[in-house]
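> sequence first, predicted coordinates after that:
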Amino acid sequence: MPKITFIDVAGASRDVDAPAGWTVMEAAVKNDIPGIEAECGGACACATCHVYVDDAWLDKVGQAEDMETDMLDFASDLRPSSRLSCQIKITSELDGLVVHTPERQG
């Protein structure tokens, strides 16, 4: 089962195991990760599951598609590594993925 590491703004790290097929948002919500609100439940209709993908993982995660890019306009403190965690599908290739949660959502 792939492991995802969530790091908050204070530097606290939490590792969670998540089955392939889930999204990073689902892994966060089901494991009570602070800082991931996911108000729309993963429909890419809000920006409250915003994360920063660790630089080492940017190529493996890939680029945001147009709908996600449009929704990211509503995120606070947007960065080149910003993604909506509801749009990152967990695969075995993402085992060890590291994402950082922003100071605040929306």
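Great, that's in hand.

> contacts and neighbour counts: CA atoms only from here.
OK.

> from what I can see residue 90 touches residue 26, true?
No: counting by Cα atoms under 8 Å, residue 90 does not reach residue 26; the two are 9.7 Å apart.

> those two: which has the busier surroundings?
Higher neighbour count among residue 90 and residue 26: residue 90, with 25 against 22, using other Cα atoms under 10 Å.

> check contacts around the residue nearest the centre of the chain.
When Cα atoms, centre = their mean is applied to the chain, the residue found nearest the centroid is residue 85 (2.9 Å). Shown in contact with residue 85 (Cα atoms under 8 Å, 6 or more residues apart in numbering): 23, 24, 25, 49, 50, 51.

> which of the three states applies to the third one?
Reducing the assignment to helix, strand or coil with DSSP: H, G, I helix; E, B strand; the rest coil, the entry for residue 25 is helix.

> comparison target below:
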Amino acid sequence: MSDVKITIIDREGEAHVIDAPTDMNMNLMEVIRSYELASEGTIGICGGMAMCASCQCYMLNYQHMLPEMSYEEEDMLDQAFHVEDNSRLSCQIPITDELEGLEIRIAPTTE
């Protein structure tokens, strides 16, 4: 089993250094949910299909190591609230070895 360390800052501002498995075909949104770092029903509402922006996160480093943004992700972020230049949908970021040391902050909810 291979893990990468990722720092996730939750919506309350608390930083969590977590181990994310690279061998389970997970994405960043699924890792956030599995560690319960966002309230139930506030992240991944569409199930990871890039059809909502509930899993929006701000990439605080390593933007160059992330996969290129798809048209669907870019389109969804164009319609989302609280979008910044470093916004990404966490459901579109697969957990790979290249994410070692990634730091993100979960975007606020639209409520």
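Yep, it's here. What you see is a predicted model, and the numbers here were worked out from it, not measured in a lab.

> next, the buried residues of the lengthiest helix in the second structure.
Counting residues, the longest helix found in the second structure (DSSP state H) is helix 71-79. Residues of helix 71-79 of the second structure classed as buried by neighbour count (16 or more other Cα atoms under 10 Å): 73, 76, 77.

> now tabulate these in TSV and tack on distance to residue 39 of the second structure.
Compiled in TSV, the buried residues of helix 71-79 of the second structure are given as follows (distance: Cα to Cα, whole Å):
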residue	distance to residue 39 of the second structure
73	23
76	21
77	21
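
> can you find the partner of the residue nearest to the centre of the first structure in the second structure?
Alignment note (TM-score structural alignment): residue 85 of the first structure maps to residue 90 of the second structure.

> residue 47 of the first structure: how many residues sit nearby?
27.

> map it across to the second structure for me.
Per TM-score structural alignment, the equivalent position to residue 47 of the first structure in the second structure is residue 53.

> now residue 4 of the first structure
Counting by TM-score structural alignment, residue 4 of the first structure corresponds to residue 6 in the second structure.

> so which strand or helix has its match?
Residue 6 of the second structure belongs to strand 3-9 when assigned by DSSP states H and E.

> quick check: next helix or strand after that strand?
Counting by DSSP H and E, the next helix or strand C-terminal to strand 3-9 of the second structure is strand 15-21.

> pretty sure residue 25 of the second structure contacts residue 95?
Yes: in this structure, residue 25 of the second structure is within contact of residue 95 by Cα under 8 Å, at 7.0 Å.

> residue 54 of the first structure contacts residue 98, correct?
Yes: look at residue 54 of the first structure against residue 98 with Cα under 8 Å: they come within range, at 5.5 Å.

> just to revisit the earlier point, which residues touch the match of residue 4 of the first structure?
Residue 6 of the second structure is in contact with 17, 18, 19, 20, 99, 100, 101, 102, 103, 104, counting by Cα under 8 Å, 6+ apart.

> how much space between the residue nearest to residue 10 of the second structure when sequence neighbours are not counted and residue 91 of the second structure?
Among residues not flanking residue 10 of the second structure along the chain, residue 106 sits closest, at 5.5 Å (Cα to Cα, 6 or more residues apart in numbering). According to Cα to Cα, to the nearest Å, residue 106 of the second structure stands 12 Å off from residue 91 of the second structure.
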